[in-house]
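*Asks:* prediction below, plus the sequence it came from.
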Amino acid sequence: MGRDLHTAALTASLSLLAGLFGYVARQQSDTEADVLSRMDRERSQRIRAETERRAKIAEAERDVRLATLAERNRIARDLHDTIGHVLSSALLQTTALLAEQDENSRTGAIRDIQATLNLGMDRARQSVHGLYEESLSFEYELKEVMDRFTFCTVSSQVDFRQEPPHDYRQTMLKAVREALANVVRHSNATAVQIMAVEHPGFYQLRVKDNGTRILTEAEEASRSGVHLGLGTMSERAGRHNGTLRIERKGGFGIILTLPKRTDDKQSEKGDT
């Protein structure tokens, strides 16, 4: 009888252990399945993200190619319109010169050809100069200014939806140069921050240093170099109906604000 009980208990224990092992095995199997499923999802997400990234890169490269071709066509048209008419006129004048018998008339015709070619050369120079100016972005020119500044560290942030007009860019760049020159001459700053931001109705430039040696308005007025520099910046801003504001808290800074012109706003609407 005792032996039967012992056997039954042993059998029950073995059954219980078998059940436990089965449960653990099922749990382990379920866990492995969950891990594999999660790994599959993560792999799919990575593949999808990489595909989207490559698609965006391809789209950006295509946009660059199209923009480059459009710019080449524009340059070709500009050069054709600028030089083609002048050369055609010079050829006609040369043909007429060959048929001219009178020496005085020949001299006058040669002078006309010379004037026509000089006009064409001037127009070609203007076109190339204009194309060069348009090809340089504000951010590129700002970097050149910053690279030449070695007095202290300087950082920048440029956020333009579209490039400002050339005269606006030059006004802002001149303000940056003057502000950095003032840092060298009058500040004990160790860092300068430049921010150029486009707003819906205006462009704004801010140049701020962290110096503690800040001139008061009276001190600025007594130092002709500072007063003249700030006055020049203010005068340039006024030419565009803009303003120049001075900051003296937490360092010295300037804020140059240039309102958008009507044609700039219309161009922005056309891009949306």
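*Replies:* Received, thanks. Numbering: from 1, shown residues only.
*Asks:* only C-alpha atoms for contact and neighbour calcs from this point on.
*Replies:* Will do.
*Asks:* L244: neighbouring residues, count only.
*Replies:* 21 (other CA atoms under 10 Å).
*Asks:* also this one, for the comparison:
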Amino acid sequence: MRDKQDYEIYAATLKERNRIAREIHDNVGHLLSRAILITGAMKMTNQISSLRETFDSLDSSLGEAMDSIRKSVHDLHDDAVDLKKSLEELITDFTFCPVDFSYHMAKTLPREVKYNVIAIVKEALNNVIKHSNATLVRLTVSEFETLYQVIIEDNGKTPSPDIPTNPLNSNTQGIGLINMTERVKKLKGNITFYRQNAFKIYIKIPKH
């Protein structure tokens, strides 16, 4: 019961952050854009040389304010991404076979970890559809003291005599697996692909 209440509070907080980000973008951002346009027009029509430096300074300050607003909106939106909910939505859309989903992560995670894990899981599920006859996928996302761990495995039988088992090497990876590898490398993590009676992706991402 307590965990459910905590999650509801967390979800409400994320929703409010998204609302604030939209308000800043739609209202404050619009006003700043208008002020920048007006300042630009005044600079073009100004004939008084003594005011040129003032207009340049005003234009620069408004530009910095706009950049700051954009960064704040971007950060608010990124922080509002709920990894668990995003993965659950991917699983709901995945109708190829059932997914056994296990999630053990903190509520606050680095945005880079969230976005890349979402992209990797999406790629992995697409690969199941394209290359497997699986009847079950297991997705486990866990957090430990020094690292994050993602395990994606299916029970599909996909015999390929030209592909070795345990682990697959870089010469036998398709585009999807290469994309996953690049994403994990950006996070300074490790990813291993195994094929032995099924297919398994094992990912470790260090905490920084």
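*Replies:* All right, it came through fine. The shown structure was predicted, so the numbers you read here are calculated from the model rather than taken from an experiment.
*Asks:* show me where the second structure has its strands.
*Replies:* All strands of the second structure, identified by DSSP state E, fall at 99-104, 137-143, 147-154, 190-195, 199-206.
*Asks:* for S50 of the second structure, which of those is the nearest?
*Replies:* The closest of the strands of the second structure to S50 of the second structure is strand 199-206. By CA to CA, the value is 56.4 Å.
*Asks:* so which bit of the first structure is that closest one matched to?
*Replies:* Mapping strand 199-206 of the second structure onto the first structure (TM-score structural alignment) gives residues 252-259.
*Asks:* that older thread, any chance of the strands of the second structure in a markdown table, with distance to R34 of the second structure too?
*Replies:* Output for these, formatted as a markdown table (distance: least, CA to CA, whole Å):
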| stretch | distance to R34 of the second structure |
| --- | --- |
| strand 99-104 | 46 |
| strand 137-143 | 45 |
| strand 147-154 | 44 |
| strand 190-195 | 47 |
| strand 199-206 | 44 |
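*Asks:* tell me which of those strands sits nearest to T39 of the second structure.
*Replies:* Of all these, it is strand 199-206 that lies closest to T39 of the second structure, at 47.4 Å by CA to CA.
*Asks:* can you tell me the mean distance of that closest one from the first structure after alignment?
*Replies:* Aligned to the first structure and superposed, strand 199-206 of the second structure gives a mean residue distance of 0.9 Å (mean CA distance after the TM-score superposition for the first structure).
*Asks:* what about stretch 192-210 of the first structure, distance to the chain center?
*Replies:* Relative to its chain's centre, stretch 192-210 of the first structure lies at 14 Å (CA atoms, centre = their mean, to the nearest Å).
*Asks:* quick check: chain neighbours aside, which residue is closest to the alignment partner in the second structure of Q193 of the first structure?
*Replies:* Using TM-score structural alignment, the partner of Q193 of the first structure in the second structure is R138. Leaving out its chain neighbours, the residue that sits closest to R138 of the second structure by CA to CA, 6 or more residues apart in numbering is D100, at 4.6 Å.
*Asks:* I figured that neighbour hits V141, correct?
*Replies:* No - judged on CA atoms under 8 Å, D100 of the second structure makes no contact with V141 at a distance of 11.3 Å.
*Asks:* check the offset of the match of strand 199-206 of the second structure from the chain's centre.
*Replies:* Worked out by CA atoms, centre = their mean, stretch 252-259 of the first structure lies 19 Å from the chain centre.
*Asks:* and the residue nearest the centre of the second structure, how far is that from V121 of the second structure?
*Replies:* Centroid-nearest residue in the second structure, with CA atoms, centre = their mean: Y115, separated by 1.2 Å. Distance, Y115 of the second structure to V121 of the second structure, by CA to CA, to the nearest Å: 10 Å.
*Asks:* re the thing from before, which one of the strands of the second structure lies nearest to A41 of the second structure?
*Replies:* Taking the strands of the second structure one by one with CA to CA, strand 199-206 is closest: 50.4 Å.
*Asks:* now the angle from the closest one to strand 137-143?
*Replies:* 10 degrees (axes from the mean of the first three to the mean of the last three CA atoms, to 10 degrees).
*Asks:* what does the match of strand 199-206 of the second structure rub up against?
*Replies:* 168, 172, 179, 201-211, 214, 237, 240-247 (CA atoms under 8 Å, 6 or more residues apart in numbering).
*Asks:* one more: stretch 177-184 of the first structure?
*Replies:* For stretch 177-184 of the first structure, using CA under 8 Å, 6+ apart, the contacting residues are 145, 149, 151, 189, 207, 209, 226, 229, 233, 253-254.
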